[in-house]
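Colleague: sequence unknown, structure follows:
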């Protein structure tokens, strides 16, 4: 018999498996990818990546030009 248990075995007696019964273990609680740059990582993005978010220059529409016939 092994002397050390797997982590899941150690957590068998702990109902929430280390993921809190209140906030729970959800898929993307803080958003996906760089979503935090607009929220909780705002200071970091502004400090080290200025201009990362937002538009620059004159935008143009790449759609079909409709002409009256």
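Modeller: On my side now, so go ahead. These numbers come from a predicted model, not from an experiment. Numbering: from 1, shown residues only.

Colleague: for the rest of this, base every contact and every neighbour count on C-alpha atoms.
Modeller: Will do.

Colleague: for the chain, which helix is longest?
Modeller: Criterion DSSP state H: the longest helix present in the chain is helix 42-48.

Colleague: what about the helices in the protein?
Modeller: According to DSSP H, the helices that the chain contains are 7-10, 42-48.

Colleague: other SSEs contacting the longest helix of the chain?
Modeller: In terms of contacts (3 or more Cα pairs under 8 Å, 6 or more residues apart in numbering; DSSP states H and E), helix 42-48 is not packed against any helix or strand.

Colleague: dropping in the other structure now:
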């Protein structure tokens, strides 16, 4: 921006340059960063950052994320695995044979219950189901 419009131009000739005589403009009067969170900045930390200090929960020393890995699929996406043409065939039949959908073959382990499902018999194999 234009130098003539800067605040420093107005402050030339004023001894303290806008920082006051008593408090003074010093380097880091409260400490750097989060210093003093348990001491001189305690009020701020308690008021605006409750729960900042201390531990919570249990420690898992050897966390193996792979053990919890479980790909999921919802009910409404189930027929997309079978195919639309297959669904049309089943709807035409008066006593349709229930197709077997093995989710593990498709790479899914758990079946979730979101969405609607056509009123047709079907056998679903999976490792886990939600209630």
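Modeller: Cool, the structure landed. No experiment lies behind these values; they were computed from the predicted model shown.

Colleague: quick one: which of the helices of the first structure is nearest residue 35 of the first structure?
Modeller: Closest approach to residue 35 of the first structure among the helices of the first structure is made by helix 42-48 (9.7 Å; Cα to Cα).

Colleague: flag every buried residue along that closest one.
Modeller: residue 45 (16 or more other Cα atoms under 10 Å).

Colleague: residues in contact with it: which ones?
Modeller: 36-37, 52 (Cα atoms under 8 Å, 6 or more residues apart in numbering).

Colleague: by neighbour count, which of the residues you listed wins?
Modeller: Among the contacts of helix 42-48 of the first structure, the one with the most neighbours (other Cα atoms under 10 Å) is residue 37, at 16 neighbours.

Colleague: got the helices of the first structure as a markdown table, with distance to residue 27 of the first structure columns?
Modeller: What follows is the helices of the first structure, written out as a markdown table (distance: least, Cα to Cα, whole Å):
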| stretch | distance to residue 27 of the first structure |
| --- | --- |
| helix 7-10 | 19 |
| helix 42-48 | 22 |
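
Colleague: so residue 40 of the first structure versus residue 4 of the first structure, what's the distance?
Modeller: For residue 40 of the first structure, the distance to residue 4 of the first structure (Cα to Cα, to the nearest Å) stands at 39 Å.

Colleague: more neighbours: which of those two?
Modeller: Comparing residue 40 of the first structure with residue 4 by other Cα under 10 Å, the one with more neighbours is residue 40, at 11 against 8.

Colleague: residue 51 of the second structure and residue 45 of the second structure: what is the separation?
Modeller: According to Cα to Cα, residue 51 of the second structure stands 9 Å off from residue 45 of the second structure.

Colleague: same thing with residue 18 of the second structure?
Modeller: Residue 18 of the second structure is 29 Å from residue 45 of the second structure, by Cα to Cα.

Colleague: what element comes up after the lengthiest helix in the second structure heading to the C-terminus?
Modeller: If you go by DSSP H, the second structure has its longest helix at helix 84-92. Downstream of helix 84-92 of the second structure, the next assigned helix or strand under DSSP states H and E is strand 100-102.
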